[in-house]
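**Q** A structural model of the following input is requested.
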Amino acid sequence: MKTESAKEAKKRRRREPPPDPAPLPGLVDAHTHLAACGGRDAESVRAILDHAQAVGVEAVVTVADDMIDARWAVQAAHWDERAFAAVALHPTHAGELDDAARAELEEMVADPRVVAVGETGLDYYWPGKSESAASPEVQKDAFVWHIDLAKRIGKPLMIHNREADQDLLDILAAEGSPEVVIMHCFSGDRNVARECVDRGYLLSFSGTVSFANADELREAALLVPDEQILVETDAPFLTPHPYRGQPNQSYCLPYTARALAAIRGTDDETMAGILGGNARRAYQAPLQ
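**A** Predicted coordinates:
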């Protein structure tokens, strides 16, 4: 019988989904990607959301990166009452924001099952590393358009920010922020967190806040007021400790919620109530 090597065992573990966490009722996954998790038809979306609901995740917001994803997201939000959508062009896809895309996004965001404009923002990591990634200047133009769209439609603006803290905050200040701004998968330090908090933005934390090397991120999570904190999976990415690198789904959200409770010195149930309540308020009706 062949013995599994350490390398083979590591590869096998990375393919295995984490075990179910103990249920923690009242949660809302503020940002996930159902299509990337395999939710490309009504049956598979229902299975993902049934699994999540079994551990207390009562609703999810599924998010688009490009126009194809945006169409999937809106469909998913109509397939299952527990799914809602956010639509936009991810900053790396900002070059795809032509007249046809603008018109289609305008139509999509008017749908009552679409609860946010996002994810949009700036990503300075990928330009230069990927030939398909939009340049920073193209990203800025698209970001400004999405900000205006969120303000006109009266829905939250969901921000993607990677290595672009100052430019992103400067653009939001210059353009004027929508009433609700959500800093998806917050990754800044405590100083950026304070600036966002002072502006009234909501900071959404993913599994990265539980990573061993995330001390500064935990400091940021500690200073956010109760009314400005959200939790998300960003699934299928960013699976929380101790399952980092394994496939993520919305059912894993209680792991991150419990990590936030420990960081902030509160009990798990209270933390879940705060996180779920904030998501329901931020995304407004029809989240219930």
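**Q** going by C-alpha atoms from here, please, whenever you check contacts or count neighbours.
**A** Fine.
**Q** show me where the stretch 101-250 of the chain has strands.
**A** 114-123, 157-162, 181-183, 202-205, 229-231 (DSSP state E, counting those that start in this stretch).
**Q** ok now the second one, how far from the chain's centre?
**A** I take that to be strand 157-162. Offset of strand 157-162 from its chain centre (CA atoms, centre = their mean, to the nearest Å): 9 Å.
**Q** P18: what's it in contact with?
**A** By CA atoms under 8 Å, 6 or more residues apart in numbering, the contact set of P18 is Y243, Q246, P247, N248, C252.
**Q** highest neighbour count among those?
**A** C252 (28 neighbours; other CA atoms under 10 Å).
**Q** that residue and A59, how far apart?
**A** From C252 across to A59, the span is 13 Å (CA to CA, to the nearest Å).
**Q** what's the burial count for T270?
**A** Neighbours of T270 under the rule other CA under 10 Å: 11.
**Q** ok, now how distant is it from G277?
**A** 11 Å.
**Q** how about Y124?
**A** Where G277 is concerned, Y124 sits at a distance of 32 Å (CA to CA).
**Q** try L238
**A** Using CA to CA, L238 is found at 23 Å from G277.
**Q** higher neighbour count, these two?
**A** Neighbour totals were compared for L238 and G277, and L238 leads with 23 against 18 (other CA under 10 Å).
**Q** quick one, what contacts the more buried one?
**A** Taking CA under 8 Å, 6+ apart as the test, what L238 contacts is S206, G207, T208, R244, G245, N248.
**Q** repeat that for 6 Å
**A** By CA atoms under 6 Å, 6 or more residues apart in numbering, the contact set of L238 is G207.
**Q** and if you look at R71?
**A** Contacts of R71 by CA under 6 Å, 6+ apart: none found.
**Q** name the element it belongs to?
**A** Using DSSP states H and E, R71 maps to helix 67-79.
**Q** here is the second sequence; please produce its structure so I can put it next to the first one:
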Amino acid sequence: MARSRSRDRSWPPVPEPLPFPVVDNHTHLDSVVGFPDGIDDLEPLNLADHLARAREVGVTRAVHVGCELPALAWVDQVVREHAELLGAVAIHPNEATLHAGISEETPDGLTAQFRPHHDVDLDEAIAAVAAVARGNDRVRVIGETGLDHFRAGTAGRAVQREAFRAHIALAKELDLVLQIHDRDAHEDVIDILRRDGAPDRTVFHCFSGDEAMARVCAEQGWYLSFAGPVTFSANDELRRALRAVPIGQVLVETDAPYLTPHPYRGRPNAPYLVPVTVRGMAQTLDVSLESLCRSLAATSEAVYGAW
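**A** Alright, predicted model coming up:
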């Protein structure tokens, strides 16, 4: 049976190109390419299509993230084949709980489902992350890793903390960037980073904290990456956080296919939509679009190195 067409689920229109090329600091291209089937008005686009669309609008490079065990091999392969991509690998905190045999009902009433790859012990799964990171110099990031209090109870949070600490140690050992997933866990994430010692280049992916937290992160020298939610009308506090951070510590991302910026919220996201978020950020910061683009590009290279 065809889905109702009352809600537009097609790819948003291609935005006007940026005046200077920028980097999508965090995207899940395997999920973008395989965005859920069965949506009647969703044009099928392959990886080459998405990379071409991104280039056309000035998103010339991206960090592709694989944060569950089956995704690691694809990261390893795709960053070897596409010069515009660098890789990030980790076991996502919600995946960590499943590898530890814990599946808990979340506040939204959903229960995470075990899949065959969760039969692998958590230590073994993290060892697989380490193997990919050691074996490919185009994998420059350990992430996304961190804490997700929304989707974990007491037992799950204990597992997530240990997994997070293991990823921090790995990033420091290999001198790689750390990309953090932080959902409803701001104080605990900062506490662990301070106790264990954050890697030299630490990025809060899809920053979701307030102005006070942004100032704490900036003082520590950490980088804050902003995604589509910074454009949502209700997120005044997030925009205050953006204004509180030195522009040289600001990055931009899609987290595609999720977190599509306004006015396309609810439709699938992809790297070619970075310009929508960048324009919103420039307006919030009251800076020229070109100056922000140049800063985002320079900061991306300072964090990840040359592509």
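**Q** where does the TM-score land?
**A** The TM-score (TM-score structural alignment, normalised by the length of structure 1) is 0.90; 272 aligned residues with a CA RMSD of 1.8 Å.
**Q** can you tell me how far D69 of structure 1 is from Q75 of structure 1?
**A** Counting by CA to CA - D69 of structure 1 and Q75 of structure 1 are separated by 10 Å.
**Q** before we move on, back to that, would you mind getting the average deviation of the helix holding R71 of structure 1 from structure 2?
**A** Once fitted to structure 2, helix 67-79 of structure 1 is off its aligned match by 1.6 Å on average (mean CA distance after the TM-score superposition for structure 1).
**Q** what residues in structure 2 pair up with that helix?
**A** Using TM-score structural alignment, helix 67-79 of structure 1 lines up with residues 69-81 of structure 2.
**Q** in the matching stretch, what's buried?
**A** By neighbour count on 16 or more other CA atoms under 10 Å, the buried set for stretch 69-81 of structure 2 is L69, A71, L72, W74, V75, D76, V78, V79, R80.
**Q** what's the helix or strand for I48 of structure 1?
**A** Counting by DSSP H and E, I48 of structure 1 is found in helix 42-54.
**Q** which residues sit against that helix?
**A** So helix 42-54 of structure 1 is contacted by G39, W79, S250, Y251 (CA under 6 Å, 6+ apart).
**Q** number of residues surrounding the corresponding residue of structure 1 for V141 of structure 2?
**A** Residue pairing (TM-score structural alignment): V141 of structure 2 is matched to A116 of structure 1. Using other CA under 10 Å, A116 of structure 1 has 27 neighbouring residues.
**Q** what's the alignment partner in structure 1 of V32 of structure 2 in contact with, if anything?
**A** By TM-score structural alignment, V32 of structure 2 lines up with C37 in structure 1. C37 of structure 1 sits next to P236 when contact means CA under 6 Å, 6+ apart.
**Q** what about 10 Å?
**A** S44, V45, I48, A235, P236, F237, P247, N248, Q249, S250 (CA atoms under 10 Å, 6 or more residues apart in numbering).
**Q** still touching in structure 2? Go through those.
**A** Shared with structure 2 under both residues aligned by TM-score structural alignment, their matches' CA atoms under 10 Å, the contacts from these are S44, V45, I48, A235, P236, F237, P247, N248, Q249, S250.
**Q** in helices, which of those residues fall?
**A** Among these, the members found in helices (DSSP state H) are S44, V45, I48.
**Q** ok, of the residues you listed, which one's closest to A94 of structure 1?
**A** Of all these, A94 of structure 1 sits closest to V45, with 27.4 Å by CA to CA.
**Q** for S177 of structure 1, see how far away that closest one is.
**A** 33 Å.
**Q** near the residue mapped onto F186 of structure 1 from structure 2, how many other residues are there?
**A** Alignment note (TM-score structural alignment): F186 of structure 1 maps to F207 of structure 2. Neighbourhood size, F207 of structure 2 [other CA under 10 Å]: 26.
**Q** who are the contact partners of D175 of structure 2?
**A** So D175 of structure 2 contacts R140, V141, I142, A169, P199, D200, R201 (CA under 10 Å, 6+ apart).
**Q** I figured H92 of structure 2 was touching R161, is that so?
**A** No. Counting by CA atoms under 10 Å, no contact exists between H92 of structure 2 and R161, whose distance comes to 11.5 Å.
**Q** who touches both of those two?
**A** Joint contacts of H92 of structure 2 and R161 (CA under 10 Å, 6+ apart) are T145, G146, L147, D148.
**Q** just the buried members of those residues?
**A** For the shared contacts of H92 and R161 of structure 2, buried by 16+ other CA under 10 Å: T145, G146, L147, D148.
**Q** got a list of what the last one touches?
**A** With contacts taken as CA under 10 Å, 6+ apart, D148 of structure 2 has the following neighbours: 92-94, 156-157, 160-161, 181-186, 189.
**Q** nearest to L18 of structure 2 among those residues?
**A** Using CA to CA, the contacts of D148 of structure 2 come closest to L18 of structure 2 at H181, 27.7 Å.
**Q** tell me which residue of structure 1 lines up with that closest one.
**A** Per TM-score structural alignment, H181 of structure 2 is aligned with H160.
**Q** what's the local residue count around that match?
**A** Neighbour number of H160 of structure 1 under other CA under 10 Å is 21.
**Q** what separates the nearest residue to it once chain neighbours are set aside from A64 of structure 1, distance-wise?
**A** In space, and not counting its chain neighbours, H160 of structure 1 is closest to G121: 4.9 Å by CA to CA, 6 or more residues apart in numbering. Distance, G121 of structure 1 to A64 of structure 1, by CA to CA: 13 Å.
**Q** identify the contacts common to those two.
**A** A88, L89, H90.
**Q** out of these, flag the one nearest to E219 of structure 1.
**A** Closest to E219 of structure 1, out of all of the shared contacts of G121 and A64 of structure 1 and judged by CA to CA, is H90, at 27.5 Å.
**Q** now for the closest one: what does it line up with in structure 2?
**A** Matched to structure 2 by TM-score structural alignment, H90 of structure 1 sits across from H92.
**Q** who's in contact with its match?
**A** H92 of structure 2 makes contact with 66-69, 143-148, 160, 163-164, 180-181, according to CA under 10 Å, 6+ apart.
**Q** for those residues, which one is nearest L85 of structure 2?
**A** G66 (12.5 Å).
**Q** leaving aside the residues next to it on the chain, what's closest to the closest one?
**A** V89 (5.1 Å).
**Q** please tell me how far N94 of structure 2 sits from R157 of structure 2.
**A** 9 Å.
**Q** just R151 of structure 2 next, same as before
**A** Computed with CA to CA, the distance linking R151 of structure 2 and R157 of structure 2 is 9 Å.
**Q** between those two, what contacts are shared?
**A** P93, N94, T97.
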